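>>> below is the structure, and that's it, no one-letter string:
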């Protein structure tokens, strides 16, 4: 008998944090999850307190380790820890004190629309939003963290002062966590970011995997402290204190890339879709980046140790699970998020209702910051059940738009889609997805694949698994496959209505602006 080896995974998401413990077969032993506060100071603004993020991680670790002890295991049986995180969220702190200088600006925040417009015209008007596309694979939008950082320097006095005094440390959430978990400012915490998170800043050259001086100059960041870029699977340092003291942190991936690894999409042409707060589809394109011609993002998928980096095309939907929370918290249509499936199953269709959930604009393949949430087709017949079903359909229609763009860029159609994330728990939503796409939708029984990806990266670095070939039996039991149950005519009729609804959402921000409730 080999000694049982466990791997811990910090899954730091947009609205909640988990610490998940897996065994070497990829089976989930136990976990702890907690939500943390979201801050909305103005319309379109989304902020986190960096200390809340850190505290949620510490709390989840301690509770999960306590649960592990109830199963009869010691914390020392955890060999290593991987981290996966919300990606484009920007954190800034004083490099001398370690103190955050302002709230973290979350990836879905769209306050930087004017910053994007200024950047797109300041250098070369012919390139516009694609000015840095050849370097970083990304268009200029409110989504990415360098744009948020520029806004902070221009609008937050404490950030501007630290920048001018050469004390401004910038990082994404992975950098903030690893720095603090390995000791922070008082104990020489490690300042690193992995290639997947760095590829979302707009500051990394996706070809060389190094910070691009041209991109840094484009944003005017001459005095910026940047973390060292490291592989996704490598030993970065050891946890400084707490129940996991001296256990190595040896894996790190942005959450969507982590789900790709957790779904074991290691071969060219394999794709996954994660239905979380947002919705994110990634398509493995191999060891060379493919620059999209159809509104998708080019991103680093992962780099395992010293192996070649692998790349992916990505389509991002800003609002997925958060639209269900909106129905619950803002409208009171449902009491719990899971109730949306129960409501949706009570009607066979939406009775002509379409809900374009563009609360903060539309991401791929539309890239329209001026779009706003729009419900079309309301009649006196419309009931809350129809709106609930239209909310689920919105996620599925946007996923189809992304998949069509991926098929064009990749040159061959995807035959099946691997799915995970909270909304994938809904059978009715996954059936709608299969109906809308007309391909098989594969859902694993254990759907903590984002955390599993971080655990895989950490375990590979520590020798828990020798190579990706050792992962063939991981998380394969109990898979559910959904297939289309509607006709081609019905599918195209439904999708045509969606495309018309999307057109009606365009430009609404320009019509009414962003208004406070005065």
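That came through, no problem. Note that the structure is predicted; figures quoted are calculated from it, not measured.
>>> make it CA atoms for all contacts and neighbour counts henceforth
Fine.
>>> roughly how far does residue 512 sit from residue 45?
Separation of residue 512 from residue 45 (Cα to Cα, to the nearest Å): 17 Å.
>>> of the two, who's got more company?
The neighbour count for residue 512 versus residue 45, taken as other Cα atoms under 10 Å, is higher for residue 45 (16 against 8).
>>> wait, what's in contact with residue 364?
295, 296, 315, 316, 317, 402 (Cα atoms under 8 Å, 6 or more residues apart in numbering).
>>> you'd agree the last one is up against residue 367?
No. With the criterion set as Cα atoms under 8 Å, residue 402 and residue 367 do not qualify as a contacting pair; they are 11.6 Å apart.
>>> of those two, which one has the most company?
residue 402 (25 against 18).
>>> which non-adjacent residue is nearest that one?
residue 315 (5.5 Å; Cα to Cα, 6 or more residues apart in numbering).
>>> and for residue 180?
Closest to residue 180 by Cα to Cα, 6+ apart is residue 189, at 6.1 Å.
>>> related to what we said a few turns ago, neighbours around the residue nearest to residue 402, how many?
26.
>>> repeat that for residue 168.
26.
>>> try residue 193
Number of residues near residue 193 (other Cα under 10 Å) recorded here: 28.
>>> wouldn't it be in contact with residue 175 here?
Yes. Look at residue 193 against residue 175 with Cα under 8 Å: they come within range, at 5.3 Å.
>>> which neighbours do the two have in common?
Joint contacts of residue 193 and residue 175 (Cα under 8 Å, 6+ apart) are residue 227.
>>> second structure follows, compare the two:
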């Protein structure tokens, strides 16, 4: 590649890492850098992160990436962990709350009150989402309740309430731009899916002042321009912002209904695009996949604990240091030995939406080993994905085909084959570790005219591996999983 061809800098701010990649016009990643992030748990059910630590990690990743090439940049693209929310002062830009993580359950009581008041149906009808502490609106309510004069200061416009994309955009532009995109706004529980604007009715139910919220913009287009930070030059257009799960669907090339993408991270998200807005009857969320000229809607199912459950189990078993060895041992067992683990460590997400459910390990005998418990943990990832996949089949007007997967847990070959057997569908694994960042880059590139349309994007080379389903005893295992699930 000639050194003068411009590149897109794509930022992906996740729960456990802040990543930056540089992408060329062939859609290839030519440089990458990442910084680890920590989540703190100040009390049971609470999960939070330091907003300034996230910004510093993002800058370090940008510098690490930019140091690898002298090529000029065409644009910046952003993908981010969704639903997490924070508050900062409009005048100084200083955070006045932690980033309350998507995993955090601190708004459970408020959500229960809304449900008890009979508001769940109207909230689902307007926002497409079940009343659950995962979404941003309840977190924002908690934040305002825990800042001195929070409500009145927010109403006066002194406080900014935002999600991670919004925080990064504010930082990159030096506080000039306070905006979010439709995909992130769709996960706050405050946006009307039909108008793609904040809903006065939902703002009223959660008590969130409009003056504290960002402007909602399409996912691609000019959001603002960068200031200079280290190796990052001033004046670069920020051309896309999109939630990470939506970005992964875009990066996988999932533009047509009937395709299902699963991102397996700390939690997991299954998403399938729809040709029109459909309300779920099976416990799924309706959301905006992305908005270009018009919105593309999607059905989504969120699973709270998948990769996170594996790390939890490893800690419980004293195997955090030799996790790979233990997962390999679990994969070589002839069976799970009758052991099932329902990882409802902070409730169950889609399609059950039971915030009160708690984790359960069942079927233990004196023959059970720690490898059996880890085997049950890996199987639980696949079982939960099938739960959501079946709910999608009930809702989707199009028949669902193969499952496209990405994310950290997909490196486990045994799990991928087990998933294919369990679904009796091919599982197609992305071999790119940065599919969310790539999706944001593709969106920005399309806005720049690098790729004309979704056909040009679909034609980009994407290294993948395919797992074909085999006939085996998996259906019987799934029945026993259902039994374990009922006990929670």
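Structure received. This structure is a prediction, so every number in the text was calculated from the model and none was measured.
>>> please state their TM-score.
With the length set by TM-score structural alignment, normalised by the length of structure 2, the two chains reach a TM-score of 0.95; 485 aligned residues with a Cα RMSD of 1.7 Å.
>>> so the equivalent of residue 151 of structure 1 over in structure 2: helix, strand or coil?
Residue 151 of structure 1 maps onto residue 142 in structure 2, with residues paired by TM-score structural alignment. Per DSSP: H, G, I helix; E, B strand; the rest coil, the secondary structure class of residue 142 of structure 2 is helix.
>>> residues contacting the nearest residue to residue 142 of structure 2 once chain neighbours are set aside?
What sits nearest to residue 142 of structure 2 in space, not counting adjacent residues and going by Cα to Cα, 6+ apart, is residue 107, at 6.3 Å. For residue 107 of structure 2, the contacting residues are 133, 138, 139, 141, 142, by Cα under 8 Å, 6+ apart.
>>> show me where the stretch 151-300 of structure 2 has helices.
Assigned by DSSP state H, counting those that start in this stretch, the helices in the stretch 151-300 of structure 2 fall at 164-172, 182-185, 200-206, 244-251.
>>> rewinding a little: how close does the aligned residue in structure 1 for the residue nearest to residue 142 of structure 2 get to residue 59 of structure 1?
Counting by TM-score structural alignment, residue 107 of structure 2 lines up with residue 112 in structure 1. Per Cα to Cα, residue 112 of structure 1 is found 32 Å from residue 59 of structure 1.
>>> do the same with residue 479 of structure 1
32 Å.
>>> so for the two, which sits in the more crowded spot?
Shown here are residue 479 of structure 1 and residue 59; by other Cα under 10 Å, residue 59 has more neighbours (16 against 12).
>>> one step back: any idea what the residue nearest to residue 402 of structure 1 aligns with in structure 2?
Looks like residue 315 of structure 1 aligns to residue 301 there (TM-score structural alignment).
>>> state whether its match is indeed within a strand.
Yes. Checked against three-state DSSP, residue 301 of structure 2 lies within a strand.
>>> give me the secondary structure label for the closest residue in space to residue 25 of structure 1 that isn't next to it in sequence.
Nearest non-adjacent residue to residue 25 of structure 1, counting by Cα to Cα, 6+ apart: residue 474, 5.6 Å away. Secondary structure, three-state DSSP: residue 474 of structure 1 is coil.
>>> residue 474 of structure 1 and residue 455 of structure 1, how far apart?
Distance, residue 474 of structure 1 to residue 455 of structure 1, using Cα to Cα: 12 Å.
>>> these two: which is more packed in?
It is residue 455, of residue 474 of structure 1 and residue 455, that has more neighbours when counted by other Cα under 10 Å, with 38 against 16.
>>> any idea how far the corresponding residue of structure 2 for the more buried one is from residue 239 of structure 2?
Residue 455 of structure 1 maps onto residue 441 in structure 2 when the alignment is built from TM-score structural alignment. For residue 441 of structure 2, the distance to residue 239 of structure 2 (Cα to Cα) stands at 9 Å.
>>> now do the shared contacts for these two.
Residues touching both residue 441 of structure 2 and residue 239 (Cα under 8 Å, 6+ apart) are 76, 77.
>>> isn't residue 37 of structure 1 right next to residue 13, touching?
No. The pair residue 37 of structure 1 / residue 13 is not scored as a contact, 12.0 Å apart, by Cα under 8 Å.
>>> out of the two, which sits in the more crowded spot?
residue 13 (21 against 13).
>>> residue 113 of structure 2: neighbour count?
Neighbours of residue 113 of structure 2 (other Cα under 10 Å): 12.
>>> again with residue 116 of structure 2
By other Cα under 10 Å, neighbour count at residue 116 of structure 2 equals 10.
>>> for the stretch 401-518 of structure 1, what spans make up the helices?
427-437, 449-462, 488-505, 508-512.
>>> reformat the ones you listed as a markdown table; add distance to residue 129 of structure 1.
Shown next, in a markdown table, are those (distance: least, Cα to Cα, whole Å):
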| stretch | distance to residue 129 of structure 1 |
| --- | --- |
| helix 427-437 | 30 |
| helix 449-462 | 30 |
| helix 488-505 | 21 |
| helix 508-512 | 19 |
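>>> so which of these gets nearest residue 53 of structure 1?
helix 449-462 (16.5 Å; Cα to Cα).
>>> now that closest one and helix 255-262, what's the angle there?
70 degrees (axes from the mean of the first three to the mean of the last three Cα atoms, to 10 degrees).
>>> now for helix 449-462 of structure 1, which elements pack on it?
The helices and strands touching helix 449-462 of structure 1, judged by 3 or more Cα pairs under 8 Å, 6 or more residues apart in numbering; DSSP states H and E, are strand 6-12, strand 16-23, strand 78-85, strand 233-238, strand 248-254, helix 255-262.
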